[in-house]
Each structure stands twice: as C-alpha cells, then as structure tokens.
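Q: Need a 3D model of the sequence below.
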Amino acid sequence: MSFDLSTRLAARRADNLYRQRPLLESPQGPEVVVDGQPLLAFCNNDYLGLANHPQVIEAWQAGASRWGVGGGASHLVIGHSGPHHALEEALAEFTGRPRALLFSNGYMANLGAVTALVGQGDTVLEDRLNHASLLDAGLLSGARFNRYLHNDATSLAKRLEKACGHTLVVTDGVFSMDGDLADLPALAREARAKGAWLMVDDAHGFGPLGAKGGGIIEHFGLSVDDVPVLVGTLGKAFGTSGAFVAGSEELIESLIQFARPYIYTTSQPPALACATLKSLELLRTEHWRREHLNRLIRQFRHGAEQIGLQLMDSFTPIQPIMVGDSGRAVQLSRRLRERGLLVTAIRPPTVPAGSARLRVTLSAAHTEAQVQLLLNALEDCWREWEPDHA
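A: This is a model prediction of the structure:
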C-alpha cells in the first residue's frame, strides 16, 4: 500500500492550514527582506534585539578564530570545549542554581530532561497548552501521560491524586501562542504537596521577565526547591541558538548520564557559546532593553484596544490577536503584508481548532513609530474585514 501524500497535502490546503517557509534574505531585525520584499517584521522571538548585535557578532568571530567552527564530537567524547564550560557556569550563576547543562536546541533539552527523569511506572502531568516539544517528550517517555486544564492548579491537584511512581509536572513558563504566564506559585504548591517535581520551560520568559531578565522564576521569586528543573532556550531573547537545563548537581549529573539527546549529539560550535556569553552579558547589563520593550507592549495593547481588537491576557512581548477562523487569519496576514508588515497567522494544529490568530511579537529593537505603523495598518485591515466578519 503506497502513501497517498498528495491527498493529505490537498486537504491541508483546503482547510487553510498549509504552511510555507518565508525566505529571509537579511539578518534578523525589525526591518527585513523576505521573499525579495522589504518588510517591517513583528513575528520573530528576538525580544531584546540581540540577534544581530555587533558585539555578539564580534564575539562569534573571535570565538571561531580561537576555537574553530565545528564542535567535532559529542560532549562526552571530545566536544566539550572551554567556551561550552564557561557558558554553563555563567548560566548556572545567572539562574541561581548549582549547575547548568547545554543542549543543541530547546526541543532536545525538553526531550532529554523528561525522558531521563521518568519512564514506565512513572507519571507525567502537563498543561494542555504546552509547547509541542514538551508534549512529545511526555508521550515518548513511556510514563503515564495526562494533561491538566490550562493553568489550572485545581485540575492539576486532581490528577496528582491518581499519579503513580515518580511524578513530573511540566509547564511552559510563558505560553508561546497565548503570551500568558503559568501560575507557578500555585503549581509549585500542588506539586510539592504530593512529592512531585515541577519542570518549567521558560523559553519565552528569560530576557523580558524579571528585574534582571531572569525570567518567570525571578518574576515570582521562586527557588530551586519550588522548580527543580528549569529549561531555557538561547534562540529567543539571547539572540543566538541552543538551550540549557539548570538545576541541582544531582539533576545535571543525571542528565549527563541518562539524557539520550545530550549523550548522542555533537556539541554546538564553540564560537556559538562565545557569542552567547556576550549576549548574556548584554541581557544582564543593558536594562534599558527590557524597559523599552515594556513601553512598546503597553503602547501596542492600548492602541489595539482602541481599535477593538481581541487581545489575550498577556503583558509579555507575545501579543496574539484572536481571529478564530483560519482562512480569515491568513487573509488578514496577507493584507498586512501588502502594506509592508509581516505578522504571522497561527492556525491549528499549533493552536486549538477555532482559535486561529495573528501572533504579534515585539522586540526592544522596534521603535514606537514602528509599533504605531503596525497599529495603523491593523486598524485599516480590521475595518475592511469587519463588514464581512459581522
């Protein structure tokens, strides 16, 4: 029996769910060239504007001159170089934890952590709106897998009552498609009451959240006892690439021994670690980036509410505009692009059916004038659409 791929692809097109890769022909930033068209972008996760920062570029170049280009082998063979080790120590100090461990990307960090900690006879409980990498990790772990209602500590408590073996509660810190924050204090209380561990993927929290950019843990003032397993990615506010897990000495040693995505993967380029060390320094010292970003978020939310757009409960750089219908979301995204603005339409299965949206993301590299251009274009497009929508 042959695979009927053409039928599957045609169905996806008919449902307005077909995905296409835009071709970026410039460095990341607010002003980009995509598919040959100059555009003002509001769709990347470069929240602090560090992806094309001159000092980060210089650090990468210097690192390549000193350490070469490739990692050469896995960390456990001969791929763990000086810059990797220095970055792990810096990330441990940054997060206030004994140790940190580098991974090549966030998907691998989540997969490695979950599958190393639980297996058959254990339990994984996850938020329904967790990132795909967290959900996949739970399913692939072999543990009993269940999802609790979004950000609902009461729902989690009911599932904890039925948990068996070692229990791992897993949540995003900032939910990537909604922009809201996990209620970590409540989740941590429920987990600790039942002897479960809480794992948080704070991919979108590091940088924008916390007085010093320490993410959701700093925002809520929580400790390593509250959240034993903390995951962060480096391709968003850090502006580079990769990921890390931070926690106790025993946790990190366990991941080194048992996390297959870590053990069996070539290390990231040492020069990349050099670049991330510089971006971490900028993240920690240039507080104006967070302050400016927060002003832009307030400006956007106020302007969007004046227009009558349906926003979600988010004070993060992720500002989704709810549309509902996938075809409408694609149409609005297209109309914005015709006006020189790039805003991505997010559709199922990335988000639940009937909740398609425009996902606006803001960066410290944006100006207030650029945000106003976006608001003006959104108002025009929304007014054009309203008669049909009504």
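Q: For the rest of this, base every contact and every neighbour count on C-alpha atoms.
A: Will do.
Q: What is the strand or helix carrying Ser333 packed up against?
A: Using DSSP states H and E, the element containing Ser333 is helix 326-338. With contacts defined as 3 or more CA pairs under 8 Å, 6 or more residues apart in numbering; DSSP states H and E, the packing partners of helix 326-338 are strand 344-346, strand 356-361, helix 368-389.
Q: Report the buried residues of the second one.
A: Neighbour counts over strand 356-361 (16 or more other CA atoms under 10 Å) mark 356-361 as buried.
Q: So Leu156 belongs to a helix, correct?
A: Yes. Under DSSP: H, G, I helix; E, B strand; the rest coil, Leu156 falls within a helix.
Q: For Val245, which three-state class applies?
A: From three-state DSSP, the assignment for Val245 is strand.
Q: Give the burial count for the closest residue to it other than its chain neighbours, as a bare number.
A: Excluding its sequence neighbours, the residue lying closest to Val245 (CA to CA, 6 or more residues apart in numbering) is Val231, at 4.5 Å. By other CA atoms under 10 Å, 23 other residues sit near Val231.
Q: follow-up on the earlier one: what's the most distant pair in the buried residues of strand 356-361?
A: Ala356 and Thr361 (15.7 Å; CA to CA).
Q: List the contacts of Leu91.
A: Counting by CA atoms under 8 Å, 6 or more residues apart in numbering, Leu91 touches 99-100, 246.
Q: oh, I was asking about Pro98
A: Taking CA under 8 Å, 6+ apart as the test, what Pro98 contacts is 92, 246-249.
Q: Quick one: residues in contact with the helix or strand following the helix holding Ser333.
A: Using DSSP H and E, the helix or strand that follows helix 326-338 in sequence is strand 341-342. Applying CA under 8 Å, 6+ apart, the contact partners of strand 341-342 are 39-43, 333, 336, 374.
Q: Distance to Leu140 and neighbour count added to the residues you listed, as TSV?
A: Formatted as TSV, the contacts of strand 341-342 follow (distance: CA to CA, whole Å; neighbours: other CA atoms under 10 Å):
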residue	distance to Leu140	neighbour count
Leu39	40	20
Leu40	39	23
Ala41	36	26
Phe42	34	25
Cys43	30	19
Ser333	35	22
Leu336	39	20
Leu374	41	25
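Q: Columns distance to Asn16 on top of these, output as CSV?
A: Below are these laid out as CSV (distance: CA to CA, whole Å):
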residue, distance to Asn16
Leu39, 23
Leu40, 24
Ala41, 22
Phe42, 22
Cys43, 19
Ser333, 13
Leu336, 17
Leu374, 24
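Q: Following up with a second sequence; could you model it the same way so I can compare the two?
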Amino acid sequence: MKPLDQLRADTAARERAGLRRMLRPRDPGHDGLLDLASNDYLGLSRDPRLVEAAVRATREWGTGSTGSRLVTGTTLLHAELEERLAAFTLAPRALVFSSGYLANLAAVATLGRGGLVVSDAGNHASLVDACRLARARVVVTPHGDVAAVERALRERSEERAIVVTDSVFSVDGDLAPLPGLHAAAVRHGALLVVDEAHALGVVGEHGRGAVHEAGLAGNPTIVRTVTLSKSLGAQGGAVLGGPDVIDTLIDTGRSFIFDTGLAPACAGAALAAVEILEQDADLPEQARARARELAALARELGLESAEPAAAVVPVVLGAPQAALAAAALCAEHGVRVGCFRPPSVPQGRSCLRLTARANLGCDDLAVIGRALAAVAGTKVTA
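A: The predicted model follows:
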C-alpha cells in the first residue's frame, strides 16, 4: 500500500469509529452560541483591562519577543511577570514559557531524566509526552492511587525519581490527593511535579491553586507548572519552583532553551490578570459555584456527572458517537460544549465537557438547562 493510501485508510477508520477531529473556525461572538467549551474560567480573555494591558505591551515591546529567552526573548516585562507569579502563588521563583505544554515538557523531561517517573493514569497529554521524552523508566499508576505511587517509589532501583500529577484533572475535573502524594514523595526522596493548569485562578484563596490550598506552597520538594491561557485569559505557561529547579531548567530544559520567548502582549495580559485576582477574592468562588450548578443540572436530568473540584464539569455518555451527537444537539439549543473522545478519555468514557465561567448568569443557566434536557430526553446512544 502506498504511504498516502495508508493515511487515507487510517482516516476512514477514525471516521467510522467517531474519532475524526475537525477544525471549526468561530467568529468573535462564538457564532452566537453560549460558550461552555473554552477554558476562560474567569471570563477574563475579553476583559478590557487585559486587552488594554496587551495593547500597551505591544506598543512598547512590539508584536514578538524576537528570540529565545536566553538571547533576546527575555524582556523586563517577562521578569516582572515571573516575579508577580512567584509572589502570587507563594513560590520561590517562576520561569515563563510560551505555552503550558512546553512548561510541562521542560519540568518533567528535565527533572525526570534518567530516573523513575511515576505518572497518574489520568494525566494530561503534555505530561504523558514529557514522560516519554524524559528517557526514564515510567510507571503509570491507577488514577489517584497513593498506595500504588508509594509502592513504585519504594521498589525502584533508580537513584532519582519524580511523581507527576495534574492537580485538577482536565476532563474528569476531580482533585488529586496532593497531601498523600507529597508525603509519599518525601518519604522516598522524590520530587512531586504538579500541573496546576486547571486549578490556578479557580482553586484556593484568590485562586492561588490546589497546592496552595493544600498548605504545600513554597515547599522545596514540590514543582508546579501553570498555564496563562485558561483562568488568566492570556497565553503561555510557567514553572514554579526553588532556585535549584529553575536554574536547572534554564541550563538544560530544551523546550526553554530552543523556543522563542512569550509574546509581550501575552505577558502584559497575564500580568493584568494576576493583578485582578490579587484584588478580587470572589472570582474563583464564582467559577466554582457555577460549576456546581452545572453539575447539579446534569444530575437532576439523569445524566452522569460528578461533583466538580474546580470549573470542569464532565457529562459522561459512553461511546464517541453518543458524545458527538450530544454536542451537536447542544449547539442546536444554543450552547457550545467540549466533546472528548479517545484518546483524550478512556474507551467507554466519551463525554461532554462543560467549563463553567465566573460570569455566567441566571439566563445562561436556563439556556444550558434546556440544552442538557434535550440531551437527556433523546437518550443519545451510539
């Protein structure tokens, strides 16, 4: 079979299985649909304060950072953002990347290199890819299983080890057992790497994240990664950790060394978002409250949904075709939702992912309720 014939055959097989992905360009108003698919948990991406900060940064610094962070891509704006992120999250230091994905690649692939990496089965794809790049022995433990993590650490032969987990998991929306994982890591001389992408801005006091909420912020044996593109309404990522960790990433982190620095507009917008969170303690709780209301709506209609730890609300439907049909039905009723299928979720767990926003109102919830009622009423099946 010719190479392109094989690609076409593979695409046709994904189509039959309900696993085709399609790009669907939207207009600035989300095509008139109520947005429950984005990660804009606090509704800040269109906030005038962030827009103006991005414009100011662009006027002062230009449209791009012009180079890698170690050449010309580190501006005074980047340094200010790192200082503010570290202070806000009570971390010793911060290192900004052009995406959260690259921050995860750097943290896990660099700190885990040549040792043991213990990774939760529910971790985000960026963490999975980072494990593969670490050239380490990787043990994937059952979701949230502290005993399995402890066993993997205890039985290892490698000198170095790291434990890797999301804090809030990106599809199920549940919270990792951070105190137990940290205690296990400390007992066995390992670092704990926590991806706070879905917790920053939503969980804890002022949205400082799940690690802070667990009383572990600033601990030298914990490394956090964050994204600036979700609750902060901008783009980019960062690693939060002690001086030894940050120095190591600057010296040897390939996705830091060889990538162009974060665009000034994004750095400016992220700085404005951090300032908003410092001043407004209510925003994170508003997002969490809307998430609880969405989950309650789904359960009242007989749909499967768990109590959310942050802003992510899954509605499990089973087969990929069922999730696709339900997402289309929601759009017909005026609501854009996420549609997650394998490999993003395990087989049999395809779902709608609803993402709550702090600025959802009563009228919005009524529209969402009607859309979910339509999904429940049709009993969508494969």
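Q: Reformat the helices and strands packed on helix 326-338 of the first structure as a markdown table; add distance to Ala157 of the first structure.
A: Formatted as a markdown table, these follow (distance: least, CA to CA, whole Å):
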| stretch | distance to Ala157 of the first structure |
| --- | --- |
| strand 344-346 | 31 |
| strand 356-361 | 30 |
| helix 368-389 | 40 |
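Q: right, and those - which one's nearest Tyr18 of the first structure?
A: Nearest of those (CA to CA): strand 344-346, 11.0 Å.
Q: for that closest one, packing partners?
A: Counting by 3+ CA pairs under 8 Å, 6+ apart, strand 344-346 of the first structure packs on helix 326-338, strand 356-361.
Q: Out of those, the one nearest Leu309 of the first structure is which?
A: strand 356-361 (10.7 Å).
Q: which residues are contacting the closest one?
A: 42-45, 47, 177, 317-326, 329, 333, 343-348.
Q: My read is that Gly100 of the second structure contacts Val226, right?
A: Yes. Gly100 of the second structure is within contact range of Val226, at 6.2 Å (criterion: CA atoms under 8 Å).
Q: if you count what's nearby, which of these two comes out ahead?
A: More crowded of Gly100 of the second structure and Val226, by other CA under 10 Å: Val226, with 28 against 25.
Q: corresponding residue for the more buried one in the first structure?
A: Counting by TM-score structural alignment, Val226 of the second structure corresponds to Gly232 in the first structure.
Q: Now do the same contact list for that match.
A: 106, 201-203, 206, 243-245.
Q: what about it, which helix or strand?
A: Per DSSP H and E: strand 229-233 holds Gly232 of the first structure.
Q: gap between that strand and the chain center?
A: Mean C-alpha position of strand 229-233 of the first structure versus that of the full chain (CA atoms, centre = their mean, to the nearest Å) differs by 10 Å.
Q: mean distance, it to its aligned residues in the second structure?
A: Compared with the second structure after the fit, strand 229-233 of the first structure shows a mean deviation of 0.5 Å (mean CA distance after the TM-score superposition for the first structure).
Q: and the angle from that strand to strand 243-247?
A: 160 degrees (axes from the mean of the first three to the mean of the last three CA atoms, to 10 degrees).
Q: Give the aligned range of stretch 9-19 of the first structure in the second structure.
A: Using TM-score structural alignment, stretch 9-19 of the first structure pairs with 11-21 in the second structure.
Q: Which residues belonging to that stretch are considered buried?
A: Applying 16+ other CA under 10 Å to stretch 11-21 of the second structure flags 18-19 as buried.
Q: Equivalent analysis for stretch 327-335 of the first structure, please.
A: Quick answer for stretch 327-335 of the first structure (16+ other CA under 10 Å): 327-330, 332-335.
Q: Let me see the ranges of the helices in the stretch 101-250 of the first structure.
A: Using DSSP state H, counting those that start in this stretch, the helices of the stretch 101-250 of the first structure run over 106-117, 132-140, 153-160, 184-193, 215-220, 249-258.
Q: distance from the last one to the second structure after superposition?
A: In the superposition with the second structure, the average deviation recorded for helix 249-258 of the first structure is 0.7 Å (mean CA distance after the TM-score superposition for the first structure).
Q: Over to the longest one?
A: Superposed on the second structure, helix 106-117 of the first structure shows a mean distance to its aligned partners of 1.1 Å (mean CA distance after the TM-score superposition for the first structure).
Q: Quick one: map Leu150 of the second structure onto the first structure.
A: Not quite, residue 150 of the second structure is Glu, not Leu. Using TM-score structural alignment, Glu150 of the second structure pairs with Ala157 in the first structure.
Q: my guess is that match meets Glu190, correct?
A: Yes. At 6.0 Å, Ala157 of the first structure counts as touching Glu190 under the criterion of CA under 8 Å.
Q: Give me the more crowded residue out of these two.
A: Between Ala157 of the first structure and Glu190, Glu190 has the larger neighbour count (other CA under 10 Å), namely 21 against 18.
Q: Residue in the second structure paired with the more buried one?
A: By TM-score structural alignment, Glu190 of the first structure lines up with Ala184.
Q: returning to what we had before: nearest to Ser267 of the first structure, of the contacts of strand 341-342 of the first structure?
A: Cys43 (28.6 Å).
Q: Helix, strand, or coil at the closest one?
A: coil.
Q: what about the strands in the stretch 1-150 of the first structure?
A: 31-34, 37-41, 99-103, 123-127, 144-148 (DSSP state E, counting those that start in this stretch).
Q: Against which helices or strands is the fourth one packed?
A: Under the contact criterion of 3+ CA pairs under 8 Å, 6+ apart, strand 123-127 of the first structure touches helix 132-140, strand 144-148, helix 153-160, strand 167-172.
Q: give me that answer again for 7 Å
A: Packing partners of strand 123-127 of the first structure (3 or more CA pairs under 7 Å, 6 or more residues apart in numbering; DSSP states H and E): strand 144-148, strand 167-172.
Q: mean shift of it relative to the second structure?
A: Looks like 0.4 Å for strand 123-127 of the first structure (mean CA distance after the TM-score superposition for the first structure).
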